[in-house]
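[1] how would this look folded up:
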Amino acid sequence: MPDQREEGAAPPSPPGPESDPSSAPRAGAPRPAARLMRSFATVGGWTMASRILGLVRDVMIAAALGAGPAAEAFVAAFTLPNLFRRFFAEGAFNTAFIPMFARRHETEGPDAARDFAEQAMAALTTVLLVFTALAQVAMPFLVLAIASGFAGDERFDLTVEYGRITFPYILFISLAALLSGVLNSVGRFAAAAAAPTLLNVILIGAMIVAQAGVFAGLAGPDDPPGYVEGLCASWGAAIAGVAQLWLVWRAASRAGMPIRLRLPRLTPEVKRLAIIAFPAALAGGVMQINLVVGRQVASWFDGAVAWLYYADRLYQLPLGVIGVAIGVVLLPELSRRLSAGDEPGVREAMGRSTEFALALTLPATAALVAIPWPLASVLFGRGAFEAEDVAATALAVAIYGAGLPAFVLQKIAQPMFFAREDTRTPFNYALVGLVVNAAAAVGLAPVIGFTSAAVATTLAAWVNVFLLWRGARARFGEEARPDARLRRRTPRILLASVLMGGASWAAAQAMAPWLAAPGLRYLALAALVLGAMALYAALVVALKGVVVGDLKAAMRRGGRR
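    Alright, predicted model coming up:
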């Protein structure tokens, strides 16, 4: 349900007695937990729409490109801007920017916060323009850095060509992420959450145009199958970055935060932002090195880059909906609570966020581990995507699925440090994860092949989340400890998920002929997934892992705004 302070609403008022987060709620006003649930629902709903469209996009790309040279080249090329956006967008920059912006908005008012945002945008734009220009020149070296196995074959030249087209996406999406941080910090979540749908809509359109043969003449006699489709997808990604930036800039202006581009200046605020962002950039760099290690290992196995990409897209569906929703909402919420000295509010936000995450993540994990083959087969098994590709993708889906809870719990644990402007501690923990990931990916590759990259990613995620939670409990005490409600409900949610996973596996075996039958397999998969969801809902309510009355009460309180 969208927040009623959406685009077009009046600009937020400066903080006062009524808006003080530490004050008691007014009659009829939503309590913090209700506001969190509504914000999660807003971001999660739009993210779900984006992920479903993304799944449609990936199904179309898989059918058109399969797992051949053009597919691997596009996946590697699109990895480059998405890899570096973790430095300049959702990762390092916004990790530092959001708490500083939220604190200014809370204590000094909208004008001071907007001035800071404009300073930050000027600095970020300057850095990105220089970086994008250098990347165009150095593209062959960047390709070797992420996929040295491509050297000497047609995939290398294709990746360089596609990479030069897609790379400017980083400029537009990073600026869009800054504006999204502004919107989220003032409680406007819908527009920022809706922006990623534009990428998927535009890429779907690009695939339709390519399949219609509009640009078929661009393919030369030596180009591999799928060359034009990859070219259209690359241009679609670049255009989508412009569209996303325009959407959130317009939304910020209508929300009373018109951010204007100005000449960059090294002000004390910008210096402070850079000092805080630097350790986060290093932490983000460590995480991206993990990704590069996985890509490097996969690049030495034909088809593996594409297999891991499609598997990644499947587990990213629940991770995006749950993890992104929590990550987007929790950091500004904790920053506001800490600024107001509201320690009980911090613990309540942490407890309800973790409960919400586990209630949705654990059943998703059970499904990904129990029924990966039906998911990969029905969704991707068509056109150029053959049976061998389906089997390899399904195996990777199950391995990634086992790490899904860790990926989501990181989104909850990290904001405890980031909200206090501590980006150094997560960096130190990420270094440990880097060592674990590299050792597992490289060391296991001769033994288990391309799946070593997925195993290493999952293992490193669990190590990192363990270190984050242990460090948070040691530093922040009761704020980081599970409350009684969370301790009581977690085992019940886990039991309901395990029972649902077992039932889903048994049902998939019984439905195997239908899941493989042309024309029937889509309905069979829909029945399997919907049946699993219904069973989990019944089990988790019966076991009191989720109490229906709590959900109704939260929605009623939220609806009184």
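[2] contacts, neighbours, all on C-alpha from now
    Noted.
[3] can you mark which positions in the helix or strand where Gln509 lies are buried?
    Here Gln509, judged by DSSP states H and E, is contained in helix 484-510. Neighbour-count burial for helix 484-510, counted by 16 or more other Cα atoms under 10 Å, picks out 486, 489-490, 492-505, 508.
[4] these two touch, right, Pro168 and Phe131?
    No: if you go by Cα atoms under 8 Å, Pro168 and Phe131 don't touch, sitting 9.7 Å apart.
[5] looking at the two, which has the bigger crowd around it?
    Pro168 (23 against 14; other Cα atoms under 10 Å).
[6] who's in contact with that one?
    Contacts for Pro168 (Cα atoms under 8 Å, 6 or more residues apart in numbering) come out as 81, 132, 238.
[7] which of those residues fall within helices?
    81, 132, 238 (DSSP state H).
[8] count of neighbours near Phe476?
    12.
[9] the host helix or strand of it - contacts with which helices or strands?
    In this structure, Phe476 sits in helix 451-476 according to DSSP H and E. Packing contacts for helix 451-476, counted by 3 or more Cα pairs under 8 Å, 6 or more residues apart in numbering; DSSP states H and E, involve helix 268-299, helix 387-418, helix 424-448.
[10] Arg557 is nearest to which of those?
    For Arg557, the closest of the helices and strands packed on helix 451-476 is helix 387-418, at 24.0 Å, according to Cα to Cα.
[11] the structure of the following sequence is requested for comparison with the preceding one:
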Amino acid sequence: MSMQKSTIIKKSLQIGIISSLSKVIAIARETLLVQFLGVGALSDAFYVAFQIPNRLRKFFAEGTLSSVMIPAFVHAHKEQGNSGINRLATAAFLWVESIVFLICLGVFLFPEYVITKQAQGFSEIQIMYAKQYVQILISFILFLSSGAVFAAALQAQHHVIVPALSPAILNIIYVSSLFACIWYNWSIATFCWCMVGASIFFFIMQVAAFFWYGFRFEKPDTKTWNDLGYVMFQFLASFISFGALELSHFIDTGFASYLKQGSITLFRAAFNFINLPLGILSASFMTALLPYFSKLKYKEKEEIEYHYTQALMFITWMTLPIVFLMTVFSYKIFQTLYASRFTPDNIIETGNNLIAYLIALPFMAGNRFLLNVCYIYKITFAPVIIAIVTTGCNYVLNKLLISSMGTAGLALGTSIACILQTIFYILLIHYKAHIKIDFKKFITFLFNYSTQLILASSILYLIYQGLYTIIAQQTFTKDLIFFTINQSFFTEGLGFWMWVGPLCAVYLASLYGTKKWFNIEIFYL
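    Reported below is the predicted structural model:
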């Protein structure tokens, strides 16, 4: 195993384990949030208010900013060592936070305008509550974006543990705050302040790690400002392209606000669950791979194309089993977690939304990688055009599908737009960067993997149905302090995952363990 491969796999595993822990805590957070808010006008108001800073987070504190800053920090270190990173981090911190502060100020001063632009169908009561919440929540993006600059500098030098661990710590604080809010019957506004406090802690963590690894603030020179100017140009260009999925969700939310009250809550529940595997894959494999790909562009073309194809194969290998599992258990996910606040109709609607999203999960994950490849090769303008075109397609599809399919139509429209986006990115990289996919190898892999998946998934489904039937036919009751254990607990409650979870783990392990039987060879496995 080469040192490069060993490093990527090691970092991916480290970040993946931490990120998975964070996502498990995130599930607990979402479950408690539903318990706290319920489903209705007030929950819709909170989610719309929260989406505004959270959407800015996707641009200024996660994907977009990281995608342009990490290669820039790699380049700065290559030319000037740690001093280059110090100067660029200082300049980026000053520049980015100036922009974010002005945005926060605008939202704070004109909350009603922002709310009504996002949820045109809101009632006056919903607008009133959403205004109150967004004026509190908007400040948390200020601290998250500040921390993200220093996190990008750390990731560029492969110091990934603190940036990867931070989301888990944030979620722990959120969960603790929700427990307190439910227990003491605190208001939603109080929970909003707790979220702001968590963002301050996140910022302190990143700055402390930045200094711990020997970096510091350093006065930027003329070259640093020039380099930052180009980075900011890339950032502005990527603002639309990298956030295409978030922009689509913004449009979808506007459409959902015209549907019955609670529709935004149900739509968001499905969107959050599709982001769980996306977040893990992005945080682990792509975070570890991006600095490597930034250096790989200086290598021979054949080596670049080899790793390009292998990365797409790996993303496909990771996402297809998740599509199967989440589709099979889509309704059970929401039944077991949210049954106390969701009606049966709510569960069915949210499950349908999730299935509609899952159609495009491999493409959503692939788009994040493909867009990063574009930025590494300084292709910045064309992805903006692609994002605008596909977002326009999403809007048209929403208009066509919402009347017949409701919120599921909105999710399906987003999925189709994501698939189109993947096709456009592959063509763009082919013609602009002159990097080609080895289609012969990819199609052979896809055929072999499909054969393995069909066989393994069929066996899993038969075992699942058999065990479910056996458990459902049992009659037993055991009263404990906080809940009762009976057959319903294992078929409709949280006990369902006590036996289905290990079953899914065995299924995933079997795919890895038997890959050689089906001639599946991927560099990153």
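[12] now the TM-score, please.
    TM-score of the superposed chains, computed with TM-score structural alignment, normalised by the length of structure 2, equals 0.89; 508 aligned residues with a Cα RMSD of 2.8 Å.
[13] about what we covered before: whereabouts in structure 2 does the helix holding Phe476 of structure 1 align?
    Alignment of helix 451-476 of structure 1 against structure 2: residues 408-433, by TM-score structural alignment.
[14] tell me which residue of structure 2 matches up with Ala138 of structure 1.
    Using TM-score structural alignment as the criterion, Ala138 of structure 1 maps onto Phe110 of structure 2.
[15] next one: Ala123 of structure 1
    Under the alignment (TM-score structural alignment), Ala123 of structure 1 maps onto Trp95 of structure 2.
[16] please apply the same query to Pro81 of structure 1.
    Checking with TM-score structural alignment, Pro81 of structure 1 has Pro53 as its match.
[17] centre of the chain to stretch 52-71 of structure 1, how far?
    On the basis of Cα atoms, centre = their mean, to the nearest Å, stretch 52-71 of structure 1 sits 19 Å off its chain's mean C-alpha point.
[18] can you show me the helices along the stretch 151-300 of structure 2?
    Using DSSP state H, counting those that start in this stretch, the helices of the stretch 151-300 of structure 2 run over 161-184, 188-212, 222-242, 244-256, 263-281, 287-296.
[19] distance to Arg368 of structure 2 and mean neighbour count added to these, as TSV?
    Shown next, in TSV, are the helices of the stretch 151-300 of structure 2 (distance: least, Cα to Cα, whole Å; neighbours: other Cα atoms under 10 Å):
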stretch	distance to Arg368 of structure 2	mean neighbour count
helix 161-184	17	19
helix 188-212	24	18
helix 222-242	7	19
helix 244-256	10	23
helix 263-281	9	21
helix 287-296	11	20
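[20] distance to Phe314 of structure 2 added to those helices, as CSV?
    Converted to CSV, the helices of the stretch 151-300 of structure 2 look like this (distance: least, Cα to Cα, whole Å):
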stretch, distance to Phe314 of structure 2
helix 161-184, 21
helix 188-212, 30
helix 222-242, 21
helix 244-256, 21
helix 263-281, 10
helix 287-296, 12
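[21] quick check: which of those helices is nearest to Pro383 of structure 2?
    Per Cα to Cα, nearest to Pro383 of structure 2 of those: helix 222-242, 5.4 Å.
[22] what's the angle between the closest one and helix 407-428?
    Put simply, helix 222-242 of structure 2 runs at 130 degrees to helix 407-428, going by axes from the mean of the first three to the mean of the last three Cα atoms, to 10 degrees.
[23] distance from helix 222-242 of structure 2 to structure 1 after superposition?
    Compared with structure 1 after fitting, helix 222-242 of structure 2 deviates on average by 3.6 Å (mean Cα distance after the TM-score superposition for structure 1).
[24] chain center to that helix, what's the gap?
    For helix 222-242 of structure 2 - counting by Cα atoms, centre = their mean - the centre lies 23 Å from the chain centre.
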